[in-house]
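K.L.:
Okay, here's the prediction I keep looking at, along with the sequence it came from:
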Amino acid sequence: MFNSSDFFKKRFSSHMKELSRYLRYIFNGHLIIVMLFLVSALAVYYQQWLMQIPQNFPGPFIISIVFAFVISYSPVRTLLKEPDLYFLIVAEDRMNAYFRNTLVYSFVIQLYLVFLAAAVMGPLYFAVFPDRTGRIYLLTLIIIFILKFANLIANWWMLKVRDRSIRTVDLTARSFLNLVLMYFLVRGEMLFAALVTLLFVSIFLYDYRLSKRQLGIQWELLLEKDQSRMQSFYRAANMFAEVPQVKSKVKERKWLVSLLTKGIPFHNEKTYDYLYRITFVRSSDYIGMYLRLLILGGVCILFVPNMWVRVVFSVLFVYLSCFQMMSLYQHHRLILWIDLYPLESHFRKNALVKLLYQLSVLQIIIYGGIFLFMHDVRGAVIALAACSVFILLFMNGYVKRKLAM
């Protein structure tokens, strides 16, 4: 006799083993040290900034946006796999316990977002409202937990609707109401918050009635959503270890490919130069990660007041970008025809090292430009020198040693 509750336990155990295997590589020694430094530095400057917060700073609106995002982002993890479309669909009427457990799991694993947002926004909340007590903030968090769960349930109901436009309109409406509700709640305007709550409840009940009118479970949609989230995790883990399950998304980006490859001579020894450049551009994993780190580093340099900390941030983000882009070397490991190239292996390694140098130099120049924009010539010179020395040592030491393994 099929027991969906026991089936969930087995699927959950397998899922956790898979996550833990890759999380060990993601949270390695390098990343832990970087994260500790980032969190510590940002916490210090965040506290200093709160001591001189401007009178007209839109604190309630900022807090509302953060909390509304945390509430609205409530995906359902069903842990489904492709064979389930054929073997579980016949047991659909006995899957209630399984999906109930997945809802509980989805809610629990997303609680860290609420706690993280509460920890970050707490100091700002009390800086904007110094006369309020911790009990009021705690009550606000309890309401956030309730709204988070309600949005999760509503998202589950809407996953029974095949029409994508209906799901999009519903999510947009609920997200807007979450933002307005949190704004009135943070401001302490309870009457308006109660009115918005009634509007939210009406949409919540409409979602319930709409889901009841649907025939069965949309297995394909559930599988698509779950696989999309797992692929995001695999792409992140693939930056640190080989992940056979990853399915890279490739985009043409003709103009960018043309820009980066037009200067490469048509010679055999330049084969890998061309390959790694178009891989970097056309795969969203690499160019997306590079741009995010570039922008995040620039924002940190722009808003941190101390020059020496800005210099450290510039070196830190140059290191992170270079370290992440090293996984380009293994990107084509499963493609047999690359091993058939009539080229020596040192051409491949030299091509990657050259690309890493070029990306690092571009990042260093941009960070130097940010220093000059802030009229900090001394900081620009020190940052350029520190980043250049670091990248030379890192490339000739760690990178070349890793590629030789």
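P.N.:
In hand now; what should we look at?
K.L.:
from here on, contacts and neighbour counts on C-alpha atoms
P.N.:
Will do.
K.L.:
Do you have the strands of the stretch 151-300 of the chain handy? List them.
P.N.:
In the stretch 151-300 of the chain, no strands are defined using DSSP state E, counting those that start in this stretch.
K.L.:
in it, which spans are helices?
P.N.:
Assigned by DSSP state H, counting those that start in this stretch, the stretch 151-300 of the chain shows helices spanning 164-187, 190-212, 219-237, 254-261, 271-282, 284-303.
K.L.:
got the angle for the lengthiest helix in the chain vs helix 271-282?
P.N.:
Assignment by DSSP state H gives helix 345-373 as the longest helix of the chain. Using axes from the mean of the first three to the mean of the last three CA atoms, to 10 degrees, the inter-axis angle of helix 345-373 relative to helix 271-282 is 50 degrees.
K.L.:
okay, the angle between helix 345-373 and helix 284-303?
P.N.:
Angle, helix 345-373 to helix 284-303, by the same axes, to 10 degrees: 30 degrees.
K.L.:
which other residues reach the next helix or strand after helix 345-373?
P.N.:
Per DSSP states H and E, the first helix or strand lying C-terminal to helix 345-373 is helix 377-394. Residues from elsewhere that reach helix 377-394 (CA atoms under 8 Å, 6 or more residues apart in numbering): 307-308, 311-312, 314-315, 318-319, 357, 360-361, 364-365, 367-369, 371-372.
K.L.:
Comparison target, given below:
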Amino acid sequence: MFNSHDFFMKRVNAHLKDMSRYLRYIFNGHIAFAMLFFIAALAYYYQQWLSTIPANFPTAWIMGIAIGTVVSYSPVRTLLKEPDLVFLIPAEHQMGAYFRNALIYSFIIQLYIVAIVMAALGPLYMATYEHREGSTFLWMVLVVLIFKIWNLIANWWMLKVREKNLRLIDQIVRILLNIAVFYFLINGEMLLAGITTILFIIIFLYDLTLSRKQAGLTWELLLEKDVNRLQTFYRFANMFTDVPHLKNRIRSRKWLVSIVDRKIPFARKNTYDYLYRITFIRGGEYLSMYIRLIIIGGVFIYFLPNIWIKLIFAILFLYMSTFQMMTLYQHHRTIMWLDLYPVEAEFRKKALLKWIMELAIVQTILYAIVFIVAQAYLGFLMTLVGGIIFTYAFTNGYVKRKLA
């Protein structure tokens, strides 16, 4: 007899084994050191800023939006696979234990996000509302967990609804109500917090009524949601190691391709120059990740007060970008055409090293411009010189050895 509970436990054990394998590559020594430095620097400057926080700082709005967004984002991880559409649909009436376990598992794995957000907002709450007892924040954490459970269950009910617009409207309404509840709660307006909670419960019960009217589970939607989330993780893990399960997405970006294409001479030795530049622009998440790191690093450089810490962050983000661009070398590992190119192997490594160095130099120049905007002119010169020296040494040292 089919036991959906045992089936889920086998599925989740295989999933956790798969995730742990990639997480070991993601949180390697390099990334662990970078994260430790980030956390230490942010904690120090966060504590310094809290000591000078203005009286009119909108703490309630910031905490309300942050907590409301966290409790609203409650996806259900079903761990379904494509063959399940054939083999499990006939046993849908026996899948109750499976999906109950999926809800419990989804709640547990999302607790770390709640813990991180509440730990980050706790000092801000205590600094702003010094007159309140510390236990009030603990009660708020309990309320956050309750709303997290409610939103998770509501999301599960709405996954049975086939109308996409109806699901979107429900999600928007619940996000707004979640933000309102926690804004009023943090601001001490308990009556308004109670009213918005009642409104949320009405929407919650409406979702239940709506789901009960559905004929059955929307298996295609459940599979699509879970596959998309898994592919998102694989795309992130692919920046650190080879992921054979990844389905690469190709984007056109014709105007960027035309800009890069014009600058590459039409010669046999430039074959890989063209390949890696086009891959960076069109394939995977390389371009978006590169832009994200530039923006995040630029924000840190602009707002951090100490010029030496600014410089360290500039070098650190240069290191992160360069380190993750190394995966371009293995991007086409499953394509046989590279082995058939009448091009010497040394051109392949030189092309990637050249492209990585050019990207790092562009990033260095942009960070140096941020120093000018922040009116730290000495930092501009130090970043420009230090960034170019680091790029040359790291690329021709560590990256070159790893490619060999």
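P.N.:
The structure has been received and is ready for your questions. Just so it is clear, the model here is predicted, and its values are computed rather than measured.
K.L.:
Just give the TM-score of the two.
P.N.:
Remark: TM-score between the superposed chains equals 0.99 [TM-score structural alignment, normalised by the length of structure 2]; 404 aligned residues with a CA RMSD of 0.9 Å.
K.L.:
With respect to W337 of structure 1, which of the helices of the stretch 151-300 of structure 1 lies nearest?
P.N.:
With CA to CA as the measure, helix 271-282 is the member of the helices of the stretch 151-300 of structure 1 nearest W337 of structure 1 (12.7 Å).
K.L.:
Check the contacts of helix 377-394 of structure 1 for burial and list the buried ones.
P.N.:
Listed as buried from the contacts of helix 377-394 of structure 1 are 307, 311-312, 314-315, 318-319, 357, 360-361, 364, 367-369, 371; burial here means 16 or more other CA atoms under 10 Å.
K.L.:
Tell me the one among those residues nearest to V246 of structure 1.
P.N.:
V246 of structure 1 lies nearest to Y319 out of these, by CA to CA, at 24.5 Å.
K.L.:
Average separation of the strand or helix carrying the closest one from the aligned part of structure 2, please.
P.N.:
Using DSSP H and E, Y319 of structure 1 sits in helix 307-325. With mean CA distance after the TM-score superposition for structure 1, helix 307-325 of structure 1 departs from structure 2 by a mean of 0.4 Å once superposed.
K.L.:
got the contact list for that helix?
P.N.:
34, 239-240, 286, 289-290, 293-294, 297-298, 300-301, 304, 356, 359-360, 363-364, 367, 379, 382-383, 386-387, 390-391.
K.L.:
Filter those down to the buried ones, PyMOL style.
P.N.:
Entered in PyMOL, the line below selects the buried ones among these, by 16+ other CA under 10 Å:
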select buried, resi 239+240+286+289+290+293+294+297+298+300+301+304+356+359+360+363+364+367+379+383+386+387+391
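K.L.:
Please tell me which residues of structure 1 the one helix or strand Y25 of structure 2 maps to aligns onto.
P.N.:
Assigned by DSSP H and E, Y25 of structure 2 belongs to helix 4-26. Under TM-score structural alignment, helix 4-26 of structure 2 corresponds to residues 4-26 of structure 1.
K.L.:
which parts of the matching stretch are buried?
P.N.:
4-5, 8, 11-12, 22-23, 25-26.
K.L.:
now, among those residues, which is nearest to R282 of structure 1?
P.N.:
Nearest to R282 of structure 1 out of the buried residues of stretch 4-26 of structure 1 is I26 (CA to CA; 23.6 Å).
K.L.:
Roughly how far does that closest one sit from A150 of structure 1?
P.N.:
32 Å (CA to CA, to the nearest Å).
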